[in-house]
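Peer 1: take this sequence and fold it.
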Amino acid sequence: MSAVIPPEHPDDRPAEEPGTGRRRWWRRERVVEPVLPEGWRTGPAWQELNGRRNRLRTVRTVFVLALVSGVALVVVRPALLLDRLPGHHADASPLPAETARPDAAPAARSGLPDRAHPFRGSPAERWASGADAIVLPEAKAVGGMSKADVALALRLTKEFLVGTNLDPAVLRGGQPTAAMALLDPKAPDTLPELRRALRDPDEKHNPLNLVTRFDPDEVAPAGDVVRVRGRMTFGAGKRGEVRVHADYTFVYPLVRAGGDGSVTRTIVRRDVKASLMDPARWLVTRGKLNLGWYYSEVGNSACKVYDGYYHPEFEDGPHSGDPAEGPAVDPYDRHRSLGVPADGSCGTVTRT
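Peer 2: You can find the predicted model right below:
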């Protein structure tokens, strides 16, 4: 039920093995105890009745005062009520930007997603959204490249990530034209291979190595929000080169084409190294990116389907693609390095 995308460059592959799969949900039902009425054949004497009415009047006054106080408190601090609703978490504040590799996977969260709350039950509830989540580090001169050159390299890398993973038209199956325009046409392989993969995808030529796309006849985005988590760093390469390393996870909530039914999520992680090089020293096009290596991992997409689209599965739908044979992996676990199984198999995810 998952598809793991092989890296473009074979060097320096980490040992971890990614994979994807389906999560099974559970729900606890609340039991309501019956309220038994007082006996209707008996009643208090009239001496007791007057005292009881006074006591009832006092209890009613206390109840009304408590109710008014409670409503006022909830108005002032709504979290006191919202934190106790099913699927709501006391800690729902946005996370600060990621600046280093996390020490562990994010904690589990409960709840089922729906159209109004497509990230419920996911760590991405607390992640930032869209392009704003890709925060650029402060530029400085490195490797014989000026501060302005480094700033340009960072900006171009962000634009490439946005154009290949966040552009609404591309997500709906379109061509990543804007992102492709950022790549160096003098690079001998990247652009020709990407054009070939988009035109006629197969196992060897797979556009999903770099581009996130869904079949518009099959699924549609559940809203306009994509949650994003990751970081970008840079350093000196060879003389006249700045290298940018971007590692981001994108979480896409989806519904079936037509918009009806349940919500599912596909999680895509991109680990990309790009370079901006000095044309006075290198045979490159000024102001264009050169891609070094790139890894990809996807959670919740059919195994070994090479038609140029991700194919997410739904809890209430049938399985598609080859069966998952690899190990179980948490797609939200950003503390592990990204890699691919040596045998090319795909596994299952522990959550979506």
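
Peer 1: please make it C-alpha for all contacts and neighbour counts, starting now.
Peer 2: Noted.

Peer 1: can you show me the strands along the stretch 101-250 of the chain?
Peer 2: 128-129, 219-221, 227-236, 241-256 (DSSP state E, counting those that start in this stretch).

Peer 1: show me what counts as buried in the third one.
Peer 2: When you say that, I think you mean strand 227-236. By neighbour count on 16 or more other Cα atoms under 10 Å, the buried set for strand 227-236 is 227, 228, 229, 230, 231, 232, 233, 234, 236.

Peer 1: this one as well, want them side by side:
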Amino acid sequence: MSDKPSDDQSSASEIPDDVWEQFTRDTERDIRASAPKEPSARARMVTERLRQQDARGETPPGWRTDSARQERNVRTARRRKLWAVVGVPVAIALALVALKPSLLPGDPFGTGEPQAAGISPLPAETSAPTAAPGASDSETPTLDEPFAGSPALRWADGEAGIVLPEAKAVGAVSEGRVEQALKLTKKLLVGANLDPGTVRGERPEAALSVLEPQQPETVDDLETALRSPSEEHDPLTLFSRFDPDQVRLVGDVIKTRGRMTFGKGSHGGVAVHADYTFVYPVMRADGSTEVARTIVRRAVDVELPDPARYRVTAGRLILLKYDEEIGNSSCDVHDGYLHPAFPSSRDEGTRPTGPTTDPYDRSRSLDNGDACGTVSRT
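Peer 2: Take a look at the predicted model:
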């Protein structure tokens, strides 16, 4: 009698041989992968070295104990602290500049404020202008910006505005004599209109020193005018003077613009014609901060005569003619000083009766009439 196979044997006999072989291979691979591996020789060396250092109390440098790394961290922390200290003032300064760019010297952002570098000076005047300067911004002059709102803002300062033409021989008059005449004329203009002592009302010694003393009428008239000013003898016809007890110059800059020409003279020498305008910013001597401007234009004709033909003093000028036009000064006071009208007192004193003129218009010829006129701007 034969035995009947069990259920397990029956099931095993039913598994195909190729499936069983695959199962066996996968099982062996998994067993090898999960079995513990012996450390490599290098790993055993490293482990042994760390064990010995630990036994000696030596800790290998790590990212927390590396001295070089710690030093770098300290430097980084210092830089952060420095930026924290410096950064706040810098941020405040940048905010102030953003609100008012004019705080930066030179006005690099081109805000166009009166003293900005973007306002270029005018080139020297080499010929007669054909029109008056254009309108300027209607700014009020101040102690810090005394030429604000004036065309003179772009004019040269003081003597720099008196540019001599190139000297050339005129007929029998040498180039050297022409150059001497030009320099003497400049000295006369500076001494009469720019010298600080003259402007303060002192005696204009430098200007008088270049005039020919053997012109009795001219020199005597000027001396009388300086000694005893009157309507008939007025020193303002040649000299710019303010009463220091009433008016003071704002700053030390007087704006100047004009030109000088020369030609053959009537006394065997060289004749020079000078036409210049001077702008004076002033304030009251009582400490008021109100600023006004007086504009004086002068046309002067002089000659350096030939000493070989005429009995004259060497190196002195003959004063042939001088005209003036004064803007913003009282015309009913004859004490030898300029008396500017300030904005707060424009309605005081004698009201002008003459025509309105632009004191900056150098294209006009000088009219020395007696009418008391007014100016369109200062």
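
Peer 1: out of the buried residues of strand 227-236 of the first structure, what pair is the most spread apart?
Peer 2: 227 and 236 (30.2 Å; Cα to Cα).

Peer 1: just the buried residues of strand 227-236 of the first structure now: which is nearest residue 157 of the first structure?
Peer 2: Nearest to residue 157 of the first structure among the buried residues of strand 227-236 of the first structure, with distances taken as Cα to Cα, is residue 232, at 9.1 Å.

Peer 1: which one in the second structure is aligned with that closest one?
Peer 2: In the second structure, the residue matched to residue 232 of the first structure (TM-score structural alignment) is residue 260.

Peer 1: that match contacts residue 274, correct?
Peer 2: Yes - counting by Cα atoms under 8 Å, residue 260 of the second structure touches residue 274, with 4.5 Å between them.

Peer 1: sec struct for residue 336 of the first structure, please.
Peer 2: Assigned state for residue 336 of the first structure: coil (three-state reduction, DSSP: H, G, I helix; E, B strand; the rest coil).

Peer 1: and the spatially most central residue of the first structure, what does it touch?
Peer 2: Nearest residue to the geometric centre of the first structure (Cα atoms, centre = their mean): residue 251, 2.0 Å. Counting by Cα atoms under 8 Å, 6 or more residues apart in numbering, residue 251 of the first structure touches 124, 226, 227, 228, 265, 266, 267, 268.

Peer 1: now tabulate the residues you listed in CSV and tack on distance to residue 278 of the first structure.
Peer 2: What follows is the contacts of residue 251 of the first structure, written out as CSV (distance: Cα to Cα, whole Å):
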residue, distance to residue 278 of the first structure
124, 38
226, 35
227, 34
228, 31
265, 41
266, 38
267, 36
268, 32
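
Peer 1: hang on, the earlier thing: redo the strands of the stretch 101-250 of the first structure as CSV? Include distance to residue 144 of the first structure.
Peer 2: What follows is the strands of the stretch 101-250 of the first structure, written out as CSV (distance: least, Cα to Cα, whole Å):
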stretch, distance to residue 144 of the first structure
strand 128-129, 34
strand 219-221, 44
strand 227-236, 8
strand 241-256, 7
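
Peer 1: residue 162 of the first structure: neighbour count?
Peer 2: Using other Cα atoms under 10 Å, residue 162 of the first structure has 20 other residues around it.

Peer 1: cool, residue 206 of the first structure as well?
Peer 2: 24.

Peer 1: quick check, it in contact with residue 306.
Peer 2: Yes - using Cα under 8 Å, residue 206 of the first structure is in contact with residue 306, at 6.7 Å.

Peer 1: overlap between the contacts of residue 251 of the first structure and the second structure?
Peer 2: Retained in the second structure: 124, 226, 227, 228, 265, 266, 267, 268, out of these (criterion both residues aligned by TM-score structural alignment, their matches' Cα atoms under 8 Å).

Peer 1: ranges for the helices of the first structure?
Peer 2: Using DSSP state H, the helices of the first structure run over 46-76, 79-82, 147-165, 168-171, 177-180, 190-199.

Peer 1: so what's residue 245 of the second structure closest to, chain neighbours aside?
Peer 2: residue 285 (6.1 Å; Cα to Cα, 6 or more residues apart in numbering).

Peer 1: also residue 173 of the second structure?
Peer 2: Counting by Cα to Cα, 6+ apart, the residue nearest residue 173 of the second structure is residue 269, at 6.4 Å.

Peer 1: quick one: the counterpart of the one you found in the first structure from residue 153 of the first structure, how far?
Peer 2: By TM-score structural alignment, residue 269 of the second structure lines up with residue 241 in the first structure. Per Cα to Cα, to the nearest Å, residue 241 of the first structure is found 10 Å from residue 153 of the first structure.

Peer 1: hmm, residue 319 of the first structure is touching residue 312, no?
Peer 2: No - assessed by Cα under 8 Å, residue 319 of the first structure is found out of contact with residue 312, at 9.4 Å.

Peer 1: more neighbours: these two, which one.
Peer 2: Taking other Cα under 10 Å, residue 319 of the first structure and residue 312 do not tie; residue 312 has more neighbours (30 against 17).

Peer 1: who touches the more buried one in this structure?
Peer 2: Neighbours of residue 312 of the first structure in contact, by Cα under 8 Å, 6+ apart: 1, 264, 265, 266, 300, 301, 302.

Peer 1: considering the residues you listed, which are maintained in the second structure?
Peer 2: Shared with the second structure, among the contacts of residue 312 of the first structure: 264, 265, 266, 300, 301, 302 (both residues aligned by TM-score structural alignment, their matches' Cα under 8 Å).

Peer 1: count of residues packed around the fifth one?
Peer 2: In other words, residue 301 of the first structure. Look at residue 301 of the first structure: counted by other Cα under 10 Å, it has 27 neighbours.

Peer 1: correct me, but it touches residue 264?
Peer 2: No - in this structure, residue 301 of the first structure is not within contact of residue 264 by Cα under 8 Å, at 10.7 Å.

Peer 1: who touches both of the two?
Peer 2: Shared contacts of residue 301 of the first structure and residue 264, defined by Cα under 8 Å, 6+ apart, are found at 312, 313.
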